[in-house]
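Engineer: sequence unknown, structure follows:
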């Protein structure tokens, strides 16, 4: 292999120096390959699709391949054997290598699947129950996914975990531009009744929105409240009218009646969303006493402050 490399000045050192020179050539080629990798990474980071389809895991795979080829080349030079001879020996201990590098191989396969099926992107908001991960993906590597939680803590998750466990990705919510408000209000069943003339007069005097019956249907005070709340939400400027708005009865395990509000708000920013949610629920609870209703609490049913 090195017969063409001679050092006539120092014949005794000719062969070792030739091997050393060949190893240095391998080292130089590795440095060149890594420089090319860094250049590709830098150029790709400026493309708009870089955040949607990161190539960091693929570059790490390429790095491993470069180091593996360099290692085989150096060992074959030192042993003065053909690389084919070394590869034949490695095939005999393949099972042992698979056991040793099991996690790395599984992470490698998982990262390929995540990238190929566009299951995860940098910037996605994900939740992984049981692993204290609820935040934004900031890095996707070969074996790990780095998530910054909303309390600014950073969680490192194995890539394989996202394929074997249930993961909630909020990307669809962000793309739609709307976030769901879902909340249940529980009422004391003893306060649900048909309204009398005095209650109807009070409602018409206290609430600007007209309360009418549909085709002469007689409503309870809870039905009037549900009808009013539906109109209030449909008229709210932050509510998406192209998405479902549902106020429904839900089954409760206790002796109460529960109404669940399901509506989509035209806001995905956390701070603004929470402010809108609080304002809507404050209003929903605030008008309860006007309908002669009481909200239920676990220990005892407590009358809401009178609206009269």
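Structural biologist: It's in. Everything quoted here is computed from the prediction, not taken from an experiment. Residues are numbered from 1 along each chain as shown.

Engineer: Going by C-alpha atoms from here, please, whenever you check contacts or count neighbours.
Structural biologist: Will do.

Engineer: now residue 267, what's its secondary structure?
Structural biologist: coil (DSSP: H, G, I helix; E, B strand; the rest coil).

Engineer: OK, contacts around it?
Structural biologist: Contacts for residue 267 (Cα atoms under 8 Å, 6 or more residues apart in numbering) come out as 177-179, 238, 273.

Engineer: Rebuild those residues as JSON lines, extending it with neighbour count and distance to residue 110.
Structural biologist: As requested, those are exported to JSON lines (neighbours: other Cα atoms under 10 Å; distance: Cα to Cα, whole Å):
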{"residue": "177", "neighbour count": "15", "distance to residue 110": "30"}
{"residue": "178", "neighbour count": "21", "distance to residue 110": "31"}
{"residue": "179", "neighbour count": "21", "distance to residue 110": "30"}
{"residue": "238", "neighbour count": "15", "distance to residue 110": "40"}
{"residue": "273", "neighbour count": "19", "distance to residue 110": "34"}
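
Engineer: dropping in the other structure now:
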């Protein structure tokens, strides 16, 4: 590459990505904060049947039971007790889903985290690496993951945050 090309414009060096064998996926789903809640016993029973959640639910229930048992029955009230939430359980589901996905590079960083909530809801960020670096394949992997996660949100009684659109305003005016 001629030296003057470095000054004339920008360029991106893709060699590191190609050599590593993984292409980064870093995207968030914005969750409607009004849908975040504690799980009921019925919901815990339902979600415990999911293979991806069985280990998490058993471990978390044991942890919470142990910590809550340390509180005095006379002084503790429901808000003082730790409980499972739909957002935390969904986060655990995503992590297990990605760990079981053969198209995700398992030897590279893989995490699911909450970012600071804002006017567009609670960002739940997925950070992992696709095992194929070809652009079209990478986009397919990323799309498949988010198709699944958005479609399964109602199982956790969560909603994606969405700005009101023209049809929302129209429906509101008709009511």
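Structural biologist: Received, thanks. Remember, predicted model here, so these are calculated numbers, not experimental data.

Engineer: Superposed, how do the two chains score by TM?
Structural biologist: Once the chains are laid over each other, their TM-score by TM-score structural alignment, normalised by the length of structure 2 reads 0.73; 144 aligned residues with a Cα RMSD of 2.2 Å.

Engineer: taking the contacts of residue 267 of structure 1 one by one, which sit in helices?
Structural biologist: When helices are assigned by DSSP state H, the members of these inside them are residue 273.

Engineer: Tell me the counterpart of residue 242 of structure 1 in structure 2.
Structural biologist: In structure 2, the residue matched to residue 242 of structure 1 (TM-score structural alignment) is residue 107.

Engineer: burial of its match, as a residue count?
Structural biologist: Around residue 107 of structure 2 sit 10 other residues, with neighbours defined as other Cα atoms under 10 Å.

Engineer: Can you verify it is assigned to a strand?
Structural biologist: No: in this structure, residue 107 of structure 2 is coil, not part of a strand, as judged by three-state DSSP.

Engineer: Okay, it and residue 99 of structure 2: tell me how far apart.
Structural biologist: With the distance defined as Cα to Cα, to the nearest Å, residue 107 of structure 2 ends up 10 Å from residue 99 of structure 2.

Engineer: Please apply the same query to residue 115 of structure 2.
Structural biologist: Remark: distance between residue 115 of structure 2 and residue 99 of structure 2 (Cα to Cα) = 21 Å.

Engineer: neighbour count winner among these two?
Structural biologist: Neighbours per residue, other Cα under 10 Å: of residue 115 of structure 2 and residue 99, the larger number sits with residue 99, 17 against 13.

Engineer: Excluding chain neighbours, what is closest to the more buried one?
Structural biologist: Once flanking residues are discounted, residue 99 of structure 2 sits nearest to residue 106: 6.7 Å by Cα to Cα, 6 or more residues apart in numbering.

Engineer: now do residue 158 of structure 1
Structural biologist: Using Cα to Cα, 6+ apart and skipping residues adjacent in sequence, the residue nearest residue 158 of structure 1 is residue 144, 4.5 Å away.

Engineer: what about the one you found, how many residues close to it?
Structural biologist: 21.

Engineer: The residue most central in space within structure 1: which element?
Structural biologist: Nearest to the geometric centre of structure 1 sits residue 126, at 1.4 Å (Cα atoms, centre = their mean). Assessed by DSSP states H and E, residue 126 of structure 1 sits inside strand 125-128.

Engineer: matching residues in structure 2 for whichever helix or strand comes after that strand?
Structural biologist: The C-terminal neighbour of strand 125-128 of structure 1 among helices and strands, as given by DSSP H and E, is strand 133-140. Mapped onto structure 2 with TM-score structural alignment as the criterion, strand 133-140 of structure 1 occupies no residues.

Engineer: elements contacting strand 133-140 of structure 1?
Structural biologist: The criterion is 3 or more Cα pairs under 8 Å, 6 or more residues apart in numbering; DSSP states H and E, and the helices and strands that strand 133-140 of structure 1 contacts are strand 125-128, strand 144-149.

Engineer: For residue 68 of structure 1, find the nearest of these.
Structural biologist: For these, the distance to residue 68 of structure 1 is smallest for strand 144-149, at 21.0 Å, taking Cα to Cα.

Engineer: Give me the angle between that closest one and strand 133-140.
Structural biologist: Computed by axes from the mean of the first three to the mean of the last three Cα atoms, to 10 degrees, the angle separating strand 144-149 of structure 1 from strand 133-140 equals 130 degrees.

Engineer: what comes up buried for the very next helix or strand once past strand 144-149 of structure 1?
Structural biologist: On the C-terminal side of strand 144-149 of structure 1, the nearest following helix or strand under DSSP H and E is strand 154-158. The neighbour-count criterion (16 or more other Cα atoms under 10 Å) identifies 154-155, 157-158 as the buried residues of strand 154-158 of structure 1.

Engineer: Done for today, thanks.
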